[in-house]
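Chemist: structure here, sequence nowhere to be found:
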């Protein structure tokens, strides 16, 4: 058994199911991290805005890879993730040591745009492009 090449991972539909499972696991991980009480909430960087941007960029890119290559799929990923980010901020208002912040939703939105935008670039350019 050989490992898939990067172009196979980005282009071949047979990998969609794998991307979908990974996407579901990421949703769960982000939800657990975001809804943990403030004193135990994990961070990846000195800025929670960067954490939001990174998490939602990864979620968006994985979502695009999990769905069909259509503009409507990208819009669906964007809508779902923006709603998820808003829900998280509203829910955090009820968690000890956490608070809702619309700046976090903005960081989520920027991450979604970055994640959705990077997949088509990777598919077209560099070592990830189909030969």
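Modeler: That came through, no problem. Only a predicted model underlies this, so the values are computations on that prediction, with no experimental measurement involved.
Chemist: drop to CA atoms for contacts and neighbour counts, all remaining ones
Modeler: OK.
Chemist: which residue ranges form the helices in the chain?
Modeler: 6-11, 16-34, 48-66, 71-92, 102-124 (DSSP state H).
Chemist: next, the one to line up against it:
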């Protein structure tokens, strides 16, 4: 999470991967963060609290960017963050079938029984 904040606060001319769409970077970052927050608490399903925490984190990043004179607050970035979270939610059935990741849901079932 710290590295994402650092990357988000870099001046645009120093940002890595400038050829990759900013919105794609947001979607990818929040897809990964959604998995990480979900995997770190397997006893709970991916719920509104996890989504809320991620969106507050996205809002914090936008607010921090507003504090600089070289970045700005963007609602489009927040929607891209939400798109990354939604992509995670819609692809959970795929993740459950991948052997390297299926442990997260099997552990969840063990903890709930």
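Modeler: That came in fine, so what should we check first? Bear in mind that the values here come from a model prediction, so they are computed numbers and not experimental data.
Chemist: most tightly surrounded among the helices of the first structure?
Modeler: helix 48-66 (a mean of 24; mean count of other C-alpha atoms under 10 Å).
Chemist: residues making contact with it?
Modeler: Here helix 48-66 of the first structure makes contact (C-alpha atoms under 8 Å, 6 or more residues apart in numbering) with 10, 15-20, 22-23, 26-27, 30, 43-45, 73-74, 77-78, 81, 103-104, 107-116, 118-119.
Chemist: after superposition, how close is that helix to the second structure?
Modeler: Helix 48-66 of the first structure differs from its equivalent in the second structure by a mean of 0.5 Å after superposition (mean C-alpha distance after the TM-score superposition for the first structure).
Chemist: which residues in the second structure does that helix match up with?
Modeler: Mapped onto the second structure using TM-score structural alignment, helix 48-66 of the first structure spans residues 22-40.
Chemist: from residue 23 of the first structure, how far out is residue 61 of the first structure?
Modeler: Relative to residue 23 of the first structure, residue 61 of the first structure is positioned 9 Å away (C-alpha to C-alpha, to the nearest Å).
Chemist: can you list residues touching both of those two?
Modeler: Common neighbours of residue 61 of the first structure and residue 23 (C-alpha under 8 Å, 6+ apart) do not exist.
Chemist: which residues does stretch 56-66 of the second structure contact?
Modeler: By C-alpha under 8 Å, 6+ apart, stretch 56-66 of the second structure touches 5, 8, 9, 71, 72, 73, 74, 77, 78, 81.
Chemist: now with 7 Å, please.
Modeler: Under the criterion C-alpha atoms under 7 Å, 6 or more residues apart in numbering, residues 5, 9, 71, 72, 73, 74, 78, 81 lie in contact with stretch 56-66 of the second structure.
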